[in-house]
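A.B. asks: show me the folded form of this:
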Amino acid sequence: MKQIQAIIRPEKLEPVKEALVALGINGLTVSSVQGFGKQMGYTEVYRGVKIEARLLPKMMITTVVTDSAVAGVLEAIQAAARTGEVGDGKITVTPVENSIRIRTGETGDATLD
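C.D. replies: Got it, this is the predicted structure:
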């Protein structure tokens, strides 16, 4: 099993979610987060005052999938989230030792269905 965590633009949440549901991924955790990468935020003038926004709004999607599903999930996220501009986001993949469904006590891949 692998945990996939994607940081994406907020406006790309629905396309990414739809792409994952189409693959049969039925468990996601979505969080509103703030951060910056190469963009380093932005600067704007509000009522004559220069305001520097260093942290940009992003969405973080986390899911755990079987090893065989990883490639498809990565491809789906990239295709749905890509705009070609700086700030499209980042995906990380980490190994998961075990998973336990609390309600039934099931463990391993069986908890991902």
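A.B. asks: from here on, contacts and neighbour counts on C-alpha atoms
C.D. replies: OK.
A.B. asks: which parts of this protein are strands?
C.D. replies: Along the chain, the segments classed as strands by DSSP state E run 2-8, 29-35, 42-46, 49-53, 56-65, 89-95.
A.B. asks: Proceed likewise with the subsequent sequence, for comparison:
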Amino acid sequence: MKKVEAIIRGNDFDRVKNALKQIGVVPLTAYPVQGRGVQGGVPPYDLLPKMKIEIVVKDEDVEKVIGVIIRNARSGTPGDGKIFVIPVEDAIRIRTGEKGNEALY
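C.D. replies: Predicted structure coming up:
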């Protein structure tokens, strides 16, 4: 299992969320964040509003999820965001006790 964290522009969030739903990836966590990358044109200590999406997926779905995020959040201009992929040791669905991939979606 992997955790895919994406930091994207806020106005791309609905498009990304709907595209993920189309491929069957509905469970996600999202929240507004502020940050900055190395792009020019922004004063060094100013932070820009973004959305952060966190999704834990099966290993075989990682590339598909990354592709969906890129296709729906890329404008080709600085500030499109970043994606991070992090190993996840386990997942447990509290309600049923299911573990691993069975606990995901």
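A.B. asks: so can I have TSV of the strands of the first structure showing distance to residue 23 of the first structure and mean neighbour count?
C.D. replies: Compiled in TSV, those are given as follows (distance: least, CA to CA, whole Å; neighbours: other CA atoms under 10 Å):
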stretch	distance to residue 23 of the first structure	mean neighbour count
strand 2-8	14	21
strand 29-35	16	13
strand 42-46	35	10
strand 49-53	36	11
strand 56-65	11	20
strand 89-95	17	14
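A.B. asks: nearest to residue 75 of the first structure, of those strands?
C.D. replies: Closest to residue 75 of the first structure of the strands of the first structure is strand 89-95 (CA to CA; 10.6 Å).
A.B. asks: other residues contacting that closest one?
C.D. replies: Residues from elsewhere that reach strand 89-95 of the first structure, judged by CA atoms under 8 Å, 6 or more residues apart in numbering: 1-9, 74.
A.B. asks: and for stretch 76-88 of the first structure?
C.D. replies: Residues from elsewhere that reach stretch 76-88 of the first structure (CA under 8 Å, 6+ apart): 6, 8-9, 12-13, 15-16, 19-20, 37-39.
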